[in-house]
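> below: sequence and its predicted model.
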Amino acid sequence: MSDLVDPHPQTHVYETEEPVRYEVDGAVAHIVMNRPTYHNAQNNQMTYALDDAFRRAVDDDAIRAIVLRGEGKHFSAGHDIGTPGRDLGASWDRRHLVADHVNKPAAELLYTREHEVYLGMCRRWRDISKPTIAAVQGACIAGGLMLAWVCDLIVATDDAFFQDPVGRMGIPGVEYFAHGFELPPRVAKEFILLGERMPAARAYNFGMVNRLSTRDTLLADVKAIADELAGRDRLGNWLTKQALNHVEDLRGKRTAMDAVFHMHHFAHAQSNLVNTNNLGGMDAKSMAAANKQQAEKP
């Protein structure tokens, strides 16, 4: 979900200098989100660290496959809208052909930032020339979906769940809008309109998840797949990714995502005009309470 505008942009306090760990296991790189205290909520610090880690894995010819995973109880609770490290107002010098957002007024600030760190980065990660696997445990919510969806394969534990609750904010889904490609259209509508948790088993039935695992076996199951991919022909893996990504784009994935990104930011602008913030008047505390209440329904 998108960030609440920070009235004190310079007051963020990072709980760690290492929001992402980079580990190597043979020919496989493990990129590990490392904010377990906040369920791997994604601030700028983490997002740019992820970008650096993916680039490091791509640049190393000895690496033949990449695993993305999250430290702790959950894969990712989504975009950071409520921790001390929420750093919407921070400027970063590693941008990719996008202007800095911090000196932009009103809706232009969010539009500029999210074009870079959400839509732009996710598209780059999707097109990485090496096969990628998301190892998902626990919550994969909103912005967490984007990180899992850009990977070629998803392995999820039996207690994992997927959720995009940003409809409560008046927003039509997260910025990397792959919903209608990951799920059948009517199911995607349910997923966004109701914002309910989708258990991993149901996601598996729709083909959004490739393999089901357990917390005890997740790393071993992912290792087996990653090692198999790492042993395959490097160019063959890349060409296979390109071929199937091209099929998705021919079906309209990129153009649909462009259109919905603009709808997303129209929703933010509308919220700023009629609510107390650009998230439909919601904040981290109210969103967490609403999600908990919904999860407790029979």
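Yes, it's here.
> make it CA atoms for all contacts and neighbour counts henceforth
Noted.
> show me where this structure has strands.
Secondary structure of the chain, counting by DSSP state E: strands at 20-25, 28-33, 65-70, 132-136, 139-141, 153-157, 161-163, 198-199, 211-213.
> how about those strands in JSON lines, adding distance to Glu175?
JSON lines is the format used below for these (distance: least, Cα to Cα, whole Å):
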{"stretch": "strand 20-25", "distance to Glu175": "22"}
{"stretch": "strand 28-33", "distance to Glu175": "20"}
{"stretch": "strand 65-70", "distance to Glu175": "20"}
{"stretch": "strand 132-136", "distance to Glu175": "19"}
{"stretch": "strand 139-141", "distance to Glu175": "13"}
{"stretch": "strand 153-157", "distance to Glu175": "20"}
{"stretch": "strand 161-163", "distance to Glu175": "14"}
{"stretch": "strand 198-199", "distance to Glu175": "19"}
{"stretch": "strand 211-213", "distance to Glu175": "26"}
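> take this one as well and set it beside the first:
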Amino acid sequence: MTDVLQSESRDGVLLLTLNRPEARNAVNSALREALAAAMHEFATDDAHRVAIVTGAGDRAFCAGADLKEMARRSTGRPPMDYFAEFGPDDFIEKPVITAVNGAAFAGGFRLAQFGDLCLASETASFAISEAKWSRGAPWAAPLTRMLPRRVLAELLLTAQPISARRAYEVGLVNEVVSAADLLPRAWEVARTIADNAPLSVKAFKWLMRVGAEAGVGATSAIATEIFRPVYDSEDAREGPRAFREGRRPKWQGR
């Protein structure tokens, strides 16, 4: 990988670590390009079924975009790919876990939000701080469905951080664990997902996406087509066969 982004691969799980701890893992051009390239590779690489994204050090997961770099370049409205766009509408078909080990502010909040699951250390905090610096956050649109209106208003209008525990209480975080347990727990959850049938996992990601954008009736109708490749696959026969034979399934992804 690169100096600003470290990677580790284990049993079908890819760990990506933002590695600019001296800058609170703020995303500059080099990190943005490296992270976008790594996520695009993950999305198309059959060797990895789940990705974990975390930050180096114990102060920050990610402080967002590097404002010092933006000031030097007089960046006004950032281009569409400024903050490591991972795909159309930031959607990829494989699960991503964000392991938030400290402050997740502004674009760092956006990155934490990108995870299908979000685990946080007890010292983590979350803020949409753009209003403090006259910046925008169009990426916050999905939060209009994820959070109650007044919780969202608190985050957007005050630009003040909330604790990991409060983030858990309002549904932004799946689990809060000690700093020492954060990565081990992330690996454990990732392995649990990676052991599941990849076609089913992919279809469930599409189901969640469609469900967030359509009504229940439309989602139910579309779900039949979403799961058709799952039912027609070799894996659909392997699952019951493995259950009958008392062994772990050997997924082919087809």
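Arrived safely, thanks for sending. Not measured: the values here are computed from a predicted model.
> superposed, how do the two chains score by TM?
After superposition, the two chains reach a TM-score of 0.77 (TM-score structural alignment, normalised by the length of structure 2), with 213 aligned residues with a Cα RMSD of 2.3 Å.
> endpoints of stretch 96-113 of structure 2, how far apart?
The first residue of stretch 96-113 of structure 2 is 10 Å away from its last residue (Cα to Cα, to the nearest Å).
> just to revisit the earlier point, so which of the strands of structure 1 comes closest to His179 of structure 1?
Proximity to His179 of structure 1, assessed across these by Cα to Cα, is greatest for strand 161-163 (10.9 Å).
> give the aligned range of that closest one in structure 2.
Strand 161-163 of structure 1 corresponds to residues 125-127 in structure 2, going by TM-score structural alignment.
> hmm, who's touching that stretch?
Residues external to stretch 125-127 of structure 2 that are found in contact with it (Cα atoms under 8 Å, 6 or more residues apart in numbering): 102-106, 109, 155, 159-164, 167.
> which of those sits closest to Arg24 of structure 2?
Comparing the contacts of stretch 125-127 of structure 2 against Arg24 of structure 2 with Cα to Cα places Ala103 closest, at 8.3 Å.
> now that closest one: how far from Leu5 of structure 2?
18 Å.
> which one's more surrounded, these two?
Looking at Ala103 of structure 2 and Leu5 with other Cα atoms under 10 Å, you find the greater number of neighbours at Ala103, namely 29 against 21.
> that older thread, indicate which one of the strands of structure 1 is closest to Asn272 of structure 1.
Closest approach to Asn272 of structure 1 among those is made by strand 139-141 (23.5 Å; Cα to Cα).
> in structure 2, what range does the closest one match?
Across structure 2, the stretch matching strand 139-141 of structure 1 (TM-score structural alignment) is residues 103-105.
> same question, stretch 227-241 of structure 1
With TM-score structural alignment as the criterion, stretch 227-241 of structure 1 aligns to 191-205.
> over to stretch 179-194 of structure 1?
Here stretch 179-194 of structure 1 aligns to structure 2 at residues 143-158, judged by TM-score structural alignment.
> in structure 1, where's the longest helix?
Ordering each helix of structure 1 by length in residues (DSSP state H) puts helix 253-274 first.
> same for it, what does it pack against?
With contacts taken as 3 or more Cα pairs under 8 Å, 6 or more residues apart in numbering; DSSP states H and E, helix 253-274 of structure 1 sits against helix 106-114.
> in the helix it packs on, what counts as buried?
By 16 or more other Cα atoms under 10 Å, the buried positions in helix 106-114 of structure 1 come out as Leu109, Leu110, Tyr111, Thr112, Arg113, Glu114.
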